[in-house]
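K.L.:
turn this into a structure:
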Amino acid sequence: MSFSAVDIAPRAPEAAAALRPDRHTALALAAAALVMGLGQTTLFTFLPLLMAHTGLSLARITAAFAIGSGLFLIGAPLWSRLSDFLGRRSVVAIALGGFALSHALLLWQMGQGADWQGQGAMLMLGRVIYGLTVSGLVPTCQAWLADLSSAEQRLGVLSRLSASLTLGRLLGPALAACSLWLDPLGPLWLMALAAWPALLLLPFTRQAARQGKAAVRERLGWQGMAAWLALAGLMQLALGQVQYALGPLLGSRFGLSASAASATLGWLLTACALVVLVLQLWLVPRCRAGRPLLLAGGLALLASGVLLALPGPLSLIWIGFLLLGVAAALLVPTYTTLASLAVGGAGQARVAGVLAAAHTVGFSLAAALAGWLFGLWPAAPFWLAGLAGLAVIVLACLLRLPARAD
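P.N.:
I've put the predicted structure just below:
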């Protein structure tokens, strides 16, 4: 299979200068990504509240959330394609509206009491709304920024968008804990209201031109996309393997209690997110998207898997987990940028959508494999993460880069 990519015609300096997201647009899209990050981590803080107020079992709740997440496989490519016709702003508004509506329904549901017979159906309805609407948020934001940026600016703007998502994940648990001091349902109020600031900023954004039928007519070179989809799947496979298996490993290898293992994992996740945030805000935007960043990310991923798999002190776990953050910070914006450059102007939304779907597939595969592999051999998920890093290095050596990234 060929990994060649479509060349990009160079832009004139004045055209490149004109293609720059203005401050209002960058702020609105950063706020939208931050909302998405808040939702991803705050979710875990109100699971006990949800069980107590609805009377639903953890299995029924997690099943509903899993179905909502699975709908991202449908929603991300679909909304990305529709944004070519409806416009990026409209799709981002729909996604933020779906975020607000799904959490408002959840808040209303929790006020109905555990005896209400519609608890299960209402929870499922809210998660279906979430999955079918919010799935379009991040890929459409990526496509919008790609529309408004030149090839030279692309890595920087996409890296800052990823940093906003990471910041939201960092702030989510802290804001949820603070909101509990104000109201027992504080985390739900936080989620129901979080999307409104970003929604109110949207009218002040600079709208990207609609692609319309041009996006359908353009040949996107999907054979050349295979490498970028493989990189996206491998990164999320490795990330999921480590995240799902590290808690049990801390307990079995170091004899930590469940609460101690959870606390240690929480600190590891926080430190890792800080590493990602710092690198994506200050280092990655100063680099050029290309083979060196892919190789560095692959090496970090390989080293992370090996260090986590090998027996040793807890400090080895810390180093390995922080290297996982380095790998994510380098790889995700780099392969997203290179895929964006590879397909040309009219394919931005569609490539963002399929990359989001590849992320979902990789992380879902990790969820399916991690427990089984850990049961066979506790180090197996981490060796698989290391093999994913090795595969990234091989791909980085074999693929041909878009012309503007050479």
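K.L.:
CA only for contacts and neighbour counts going forward, please
P.N.:
Noted.
K.L.:
and Gly37, what element?
P.N.:
When elements are assigned from DSSP states H and E, Gly37 belongs to helix 23-45.
K.L.:
please read the previous query as pertaining to Leu199.
P.N.:
Assessed by DSSP H and E, Leu199 sits inside helix 186-201.
K.L.:
okay, buried residues for that helix please.
P.N.:
Residues of helix 186-201 classed as buried: 186-192, 194-196, 198-199, 201 (neighbour count, 16 or more other CA atoms under 10 Å).
K.L.:
ok so, going back, just the angle for the helix or strand following the helix holding Gly37 relative to helix 186-201, thanks.
P.N.:
Sequence-wise, the next helix or strand downstream of helix 23-45 (DSSP H and E) is helix 47-54. Computed by axes from the mean of the first three to the mean of the last three CA atoms, to 10 degrees, the angle separating helix 47-54 from helix 186-201 equals 110 degrees.
K.L.:
which one is Gly320 nearest to, not counting chain neighbours?
P.N.:
Using CA to CA, 6 or more residues apart in numbering and skipping residues adjacent in sequence, the residue nearest Gly320 is Ser304, 4.2 Å away.
K.L.:
to compare against the first, here's another:
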Amino acid sequence: MSQLSPSSEIAGKPTSHTFSHTMLLTAVAVTALGQTLVFTLLPSLGRATGMTEMQVGLIISCSALVFALASPVWGTLSESLGRKRVMVIGLSGYSLGTLSFAVVFDLGLRGGLVGIGLVAALVLSRMLQAAIMAATPAAAAAYTADITTPAQRTQGMGRIGAANNVGTVVGPVSGGILATVALVFPLYGVAALTALMAISVALWLPPSPHRPTTRTVPLRSVLRHGLAAYADPRLRDLLLVGVMLFMSFALIQQTLGFLFQDQFQMSPAEAARALGLTMMMAALTSLSGQLIVVQWLKAPATLLVALAVPSIGAGAIILWLAEAEALMSGAVMLVGLGLGFGMPAIMSLASLRVPTEEQGRVAGLASACPALGFIVGPLVGTGLYTLDQRWPYLLVITLLAPMSILAWRLARKV
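P.N.:
Down below sits the predicted model:
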């Protein structure tokens, strides 16, 4: 499979490269905005429609499983269909999926759909959405690998992470503001925004320097090749680190909204605003860490992983012990800083371990790490929360040992 040299492409068309990266980063930011907004609203929407904590966790876990399975498959498809086309498919599916998710929740809030029927409809709509939206992060990461040299790879993936954090900052704020109109109203806004982004990418994103294959690849072959990435021994340690980092984040994010409601007697709308503000501050911390340490100081990827583990661990310890809302918010900021270091490092290391013809598949695998963490995290976290409100954070603390060992082994490989 042929591919242009990223360095020659960048040298030859600097303006086109800058515009391409801007469009890519905007698409990533819009996707992150929608995801964070949904995660922020779910605890409040769940309580408002009479769902239990475990049922809310089930929605996230089921959709995360589908996302994780679909992500490397879409990354593999981007080798034959092209990065741009796959991104348009992902954004379009995200828009339609969010619209259906919003309609189902609207029915639940109005009493038209209740109980198990409501939960089943939400799980199904979110799973269908995840199956298609997984295309966008995988294609965006592969496109970034196409237009960066190996020396630029960590910074390039860091910009993807920074864009993700910009969306994470804007998402909770916009969600909190729009939720004052109606609790489900922000979901309709996300559907409209991602539809506009899909149109923008289709019209204005230049093609990637990667040259897609012209032959039609059988679906069975794409599925087999894409899913085989999970068994690749070259990537196993990176996959484990990424999954544990995001599982830790999921344990915290999906229980904090309930904790705010229960410990501080907040209403669902108040808890949505408080959690949104907390996640916004965490995203700002993550963004600052990426800009200073990744982009400015150009820290190596293995050092970034080593910094991520203690940062997340310190946040979990504070959450386990703290009683004040301000301390809890500060703890989540530390967790956000850890993710800001860890995410671009995992994506960069994975990209550098494979040749150019495997960039799509590996970009999909790296993009699946958040979803893999969210398969187990929400269900386990909400389950532990029903037993004791602080047990989810104790579990994050216990994950520090295996994460530290893996981070040390990554550093030894360099």
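K.L.:
once aligned to the first structure, how far is the helix or strand hosting Ala140 of the second structure on average?
P.N.:
Counting by DSSP H and E, the element that carries Ala140 of the second structure is helix 135-146. Aligned to the first structure and superposed, helix 135-146 of the second structure gives a mean residue distance of 1.1 Å (mean CA distance after the TM-score superposition for the first structure).
K.L.:
after that helix, next one along is what?
P.N.:
Moving toward the C-terminus from helix 135-146 of the second structure, the first helix or strand encountered (DSSP H and E) is helix 153-178.
K.L.:
distance from the chain centre to that next one, please.
P.N.:
How far helix 153-178 of the second structure lies from its chain's middle: 10 Å, per CA atoms, centre = their mean, to the nearest Å.
K.L.:
so what does the helix holding Ala140 of the second structure touch, helix or strand wise?
P.N.:
helix 14-48, helix 53-81, helix 83-109, helix 153-178, helix 359-387 (3 or more CA pairs under 8 Å, 6 or more residues apart in numbering; DSSP states H and E).
K.L.:
so which bit of the first structure is it matched to?
P.N.:
With TM-score structural alignment applied, helix 135-146 of the second structure matches the range 136-147 in the first structure.
K.L.:
what's next to that stretch, contact-wise?
P.N.:
Identification of contacts with stretch 136-147 of the first structure by CA atoms under 8 Å, 6 or more residues apart in numbering yields 19, 21, 26, 29, 32-33, 36, 72, 75-80, 83, 88, 91-92, 95-96, 154, 157-158, 161, 208-209, 340, 345, 348-349, 352-353, 356.
K.L.:
not counting sequence-adjacent ones, nearest residue to the equivalent of Val396 of the second structure over in the first structure?
P.N.:
Here Val396 of the second structure is matched to Ala385 in the first structure, going by TM-score structural alignment. Using CA to CA, 6+ apart and skipping the chain neighbours, the partner closest in space to Ala385 of the first structure is Ala238 (4.2 Å).
K.L.:
go on, Ala176 of the first structure?
P.N.:
What sits nearest to Ala176 of the first structure in space, not counting adjacent residues and going by CA to CA, 6+ apart, is Pro187, at 4.8 Å.
K.L.:
what do you get for Leu295 of the first structure?
P.N.:
Ile393 (5.4 Å).
K.L.:
isn't the one you found up against Ala303?
P.N.:
No. Assessed by CA atoms under 8 Å, Ile393 of the first structure is found out of contact with Ala303, at 11.8 Å.
K.L.:
what residue in the second structure is paired with the residue nearest to Gly320 of the first structure?
P.N.:
Taking TM-score structural alignment, the alignment pairs Ser304 of the first structure with Gly315 from the second structure.
K.L.:
residue contacts, that match?
P.N.:
Counted by CA under 8 Å, 6+ apart, Gly315 of the second structure has contacts Gly330, Ala331, Val332, Met333, Leu334, Val335.
K.L.:
buried sites along stretch 37-56 of the first structure?
P.N.:
Within stretch 37-56 of the first structure, the residues scored as buried using 16+ other CA under 10 Å are 37-39, 41-43, 45-46, 49-51, 53-55.
K.L.:
burial measure for the equivalent of Arg81 of the first structure over in the second structure, as a count.
P.N.:
In the second structure, the residue paired with Arg81 of the first structure is Thr76, using TM-score structural alignment. Neighbour count of Thr76 of the second structure, defined by other CA atoms under 10 Å: 34.
K.L.:
for Thr76 of the second structure, give me its contacts.
P.N.:
By CA under 8 Å, 6+ apart, the residues touching Thr76 of the second structure are Val222, His225, Gly226, Glu358, Gly360, Arg361, Gly364.
K.L.:
same check for those residues, but in the first structure.
P.N.:
Retained in the first structure (both residues aligned by TM-score structural alignment, their matches' CA atoms under 8 Å) from those: Gly360, Arg361, Gly364.
K.L.:
corresponding residue for the second one in the first structure?
P.N.:
Counting by TM-score structural alignment, Arg361 of the second structure lines up with Arg350 in the first structure.
K.L.:
pull the number of nearby residues for that match.
P.N.:
27.
K.L.:
quick one: it from Cys287 of the first structure, how far?
P.N.:
Arg350 of the first structure sits 25 Å away from Cys287 of the first structure, going by CA to CA, to the nearest Å.
K.L.:
likewise Leu293 of the first structure?
P.N.:
For Leu293 of the first structure relative to Cys287 of the first structure (CA to CA), the value is 8 Å.
K.L.:
neighbour count for these two, which is higher?
P.N.:
Comparing Leu293 of the first structure with Cys287 by neighbour count (other CA under 10 Å), the higher total belongs to Leu293, at 21 against 15.
K.L.:
quick check: nearest residue in space to that one, chain neighbours excluded?
P.N.:
Distances taken as CA to CA, 6+ apart place Leu330 nearest to Leu293 of the first structure, at 6.2 Å, with adjacent residues excluded.
K.L.:
aligned partner of the one you found in the second structure?
P.N.:
Aligned counterpart of Leu330 of the first structure in the second structure: Phe341 (TM-score structural alignment).
K.L.:
contacts only, for the residue nearest the centre of the second structure.
P.N.:
By CA atoms, centre = their mean, the second structure has its centre lying nearest to Pro370, at 5.0 Å. Counting by CA under 8 Å, 6+ apart, Pro370 of the second structure touches Gly242, Val243, Phe246, Met247.
K.L.:
what does the last one correspond to in the first structure?
P.N.:
In this case it means Met247 of the second structure. Per TM-score structural alignment, Met247 of the second structure is aligned with Leu237.
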